[in-house]
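Trainee: Got a predicted structure plus its sequence, pasted below:
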Amino acid sequence: MGCASIAYGSDLAQRPMEGPAITVLVVSPNGRLQQRLRERLAHPRWQMNEAGSGAEAFEYLHEGASELLLLDPLLPDLEPSEFSALVAERFPDTQVMTLHQHTGKLVLGTTSPTPLSAELAALLQDEGEECTSESSAEQASLHTIQTGSVEGIPGVVGTSQPMRRVYELTRLVARRDATVLITGQSGTGKDLIAQAVHLLSPREKKPLVVINCAAIPESLLEAELFGYTKGAFTGAVQSRIGRIHAAHGGTLFLDEIGDMPLSLQSKILRFLEQGEVQRIGGTDNLKVDVRVVAATNAPLKTLVEQKLFREDLYYRLAIFPIQLPPLRARTGDVALLAQSFVKRFCPHAKLTVAALELLEKHEWPGNVRELRNVLERASILVAGERQILPHHILL
């Protein structure tokens, strides 16, 4: 079903191509590959843009539509299968085709042939370059992540299908340096996923620096993030590095990013794009190597529409989104979570069937945090008894 089976006449590549201009986005860190395509697509019919990573590609796609996306599987920041799945979800009108060099020739593959892909394949064949389809296994991986037996992640309890998806995405992105945006209602455990991304990454032995953007006054947040020089403001009796610099080599977790003041968002965006920070009162740009994970329970897209959150920062953060389900969507995990909390708070007592049934019927608007609080309270009420009964469960 790949492009090798597309029928096109031998004269197609010889005819001048007509029709509206086609925008092609080439996503590859390979400069030679980009140069070859630039030469092959030097025709008014084809408008070529280039991106060196998955992050840069998403920036292009959000700025304007691209009919075709030629993907080099050797991306520096994202797995090609997950990148393709994200493009299919966010930009369904963009066709993704894999592209790489093999024995000196361009190898092009697509799982969904169209007239455009056939036209491009014919153009590449004009110089004897081959067009092959991906294997059936590779085709499947472009559109779905296989689920089934998925290994859990540190500190997180649950075996429901929604959580298995979260585990797989977390393990997938942890190996890369892509920016991660964790979303979900308050109390779903976004901080645990952020910690897991760090612990499962090559940066695990380096610092994990956490800053809650909602807990620090706006007047102090910039100094906390970027640091300051001696005398930069009243009270700055000595120079200090910021949290970003303190995370050098490791991971910076920006919790409650939706509460970050607009005045700071442009500086965070610059740091993300340039990998540099400038302390308050300083003139030197300090290079830092930091992987960023952000989390929020706020609807960032709505905040963008309301001009309360920068659109370009949103798309820069949301390179790899992970959505945490509310507890009511993973009811099969209530028993496991309850048992783990009982073991932590009251190891001498057991949760009775009647008490567990009461827990499983509750809607849990406060999510896992609410369940934790209920069982911590029950562990106090049970005192020296050996069983946690329904009257110990205060909802």
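Mentor: Happy to help now that I have it. Numbering: from 1, shown residues only.
Trainee: Going by C-alpha atoms from here, please, whenever you check contacts or count neighbours.
Mentor: Noted.
Trainee: so residue 25 sits right up against residue 58, yeah?
Mentor: No: using Cα atoms under 8 Å, residue 25 is not in contact with residue 58, being 10.3 Å away.
Trainee: what's residue 363 in contact with, if anything?
Mentor: residue 328 (Cα atoms under 8 Å, 6 or more residues apart in numbering).
Trainee: and here's the other structure:
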Amino acid sequence: MSTILIIDDDDQLRKSFHKLLTEEGYSVESAASGESGLDVIGKKILDMVILDVRLPGMNGLETFRAIHEIEPKLPVIIMTAYGTTETAIEATKMGAFDYILKPFDIPDMLIVIKQALEAGRFMRSPVDMDVTPDKTTSHEAIIGRSSPMQDVYKAIGRVASTDATVLIRGDSGTGKELVARAVYQHSLRANNPFLVINCVAIPDTLLESELFGYEKGAFTGAAHRRVGKIEQAHGGTIFLDEIGDMPFSLQSKMLRLIQEKSIERLGGRENISVDVRIIAATNRNLEDAITNGRFREDLYYRLKVVTIWLPPLCRRAGDIPLLTEYFLSRYSAEGGMDNPGITDKAKKLLAEYSWPGNVRELSNVIQKALIFNRGAPLSPNDITQVISENRPREGTDENNLDQILHQIIQRELITNLRKNMFESCMDHFACILISESLKFTGGNRSRAAKLLGLSRPTLHSKIEKYRLKLETSVKEDRS
């Protein structure tokens, strides 16, 4: 449970916050002045502070400076009235996570609180590297002793203490965010902000203002100046996840940030100097994106000063036993249960599966299997059931077709319930293919046979073999 400290001299506001946040599942501490707030910080382990600008005695800015000296990674949200917005902006530039104007909208405030807690967790939760599962000191670790993972550890060690821009590449689920956090936590900026921006999760229309901020009147609804995430991270690190999906229109601004260390807020003309380190990640083929005009070549070279490649799990299968033991230990502890272990047959099954979802999929499978296995060692049935449930049930676009087919075939091989596996799978696929072709042609067998490259008698025999029931919508062509 996260603990939040409210520092505000308004008794009613503190009570309202206490009621709201406890209902949301948070633990709440409160203080009526900056001095008493600092006293709480000295005695309690906190996850976040919500701080008013106007306070008796020490004002909000002085209180923030003191908090930052004691706990530089403790996220602080500033509350301010319109008249003191500039003070809040100044605090944000000094490292406060964000500022909220009074009176505020409760849903918006809860969103910012959640974001601040997540940012604090990223900054303060260490990421262990190159360790065995029983030696990890945190809930999050980069596990693996394979040769590709040794290269990853070396790359992190070499680049962390520099200010070089880093591009982390790899398939979804390989652990790119953990690597970004490891680089940050071993860097000279480790006591300064670390902010994560997912370029896919934020709509294109909002991403520019989220990153660069905006001036009052920049667009309809811009009632005051807003500092963007890049300014908030001054002195620290910005992690741009899924940068391959960043809108082309914003890429020039990102290039300017890297080259000139300056930005302009949306609707503004002032050049604002910022000191941030950029770590970016993508699962996209940026070279193809450049060729197709979706990604700037100059930005590509600015980002890839150092490139860290994360291998898919199938390329480091020797790490699967280590990862399995780690996830068993982690999720057993989180669930308040004894570690039930895993059978040798289940281990073999895990080692032979190709893991299209990579480490994320393995983590999910172990966690779900632990929940439903009732304390017994994980068996092949436990693993097979979860993998089967996780596979896509609905058709997706053409880009995912190969992955879907792989997952279906892997499930069949894992369960191994059918005899004559090859013939069974080929018949199953042929049945679907012929059925869809006939639907597409409205039941016209001659057209369907031509589409499939079959003779009409061959198509007819397969329809009989698979006992397909057809509803024809056009008159059969006998020509």
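Mentor: Perfect, thanks for sending it. Bear in mind that the values here come from a model prediction, so they are computed numbers and not experimental data.
Trainee: Neighbours of residue 121 of structure 1, how many?
Mentor: By other Cα atoms under 10 Å, 23 other residues sit near residue 121 of structure 1.
Trainee: Give the equivalent position in structure 2 for it.
Mentor: Using TM-score structural alignment, residue 121 of structure 1 has no partner in structure 2.
Trainee: Is residue 121 of structure 1 within a helix or a strand, and which one?
Mentor: Taking DSSP states H and E as the definition, residue 121 of structure 1 sits inside helix 115-125.
Trainee: what range in structure 2 matches the next helix or strand after that helix?
Mentor: For helix 115-125 of structure 1, the succeeding helix or strand toward the C-terminus, using DSSP H and E, is helix 136-143. Using TM-score structural alignment, helix 136-143 of structure 1 lines up with nothing in structure 2.
Trainee: helices or strands next to helix 136-143 of structure 1 in the packing?
Mentor: With contacts taken as 3 or more Cα pairs under 8 Å, 6 or more residues apart in numbering; DSSP states H and E, helix 136-143 of structure 1 sits against helix 80-90.
Trainee: Check which residues of the helix it packs on are buried.
Mentor: Under the neighbour-count criterion of 16 or more other Cα atoms under 10 Å, helix 80-90 of structure 1 has 80-88 buried.
Trainee: What is it packed up against?
Mentor: strand 95-102, helix 136-143.
Trainee: Repeat the analysis, applying 6 Å as the threshold.
Mentor: Other helices and strands packing on helix 80-90 of structure 1, by 3 or more Cα pairs under 6 Å, 6 or more residues apart in numbering; DSSP states H and E, are helix 136-143.
Trainee: Show me which parts of the helix it packs on are buried, residue by residue.
Mentor: Within helix 136-143 of structure 1, the residues that count as buried by 16+ other Cα under 10 Å are 139, 141-143.
Trainee: that's a helix at residue 375 of structure 1, yeah?
Mentor: Yes: with DSSP: H, G, I helix; E, B strand; the rest coil as the criterion, residue 375 of structure 1 is part of a helix.
Trainee: That one corresponds to which position in structure 2?
Mentor: Match for residue 375 of structure 1 (TM-score structural alignment): residue 366.
Trainee: Identify the residue of structure 1 aligned to residue 214 of structure 2.
Mentor: Mapped onto structure 1 by TM-score structural alignment, residue 214 of structure 2 lines up with residue 228.
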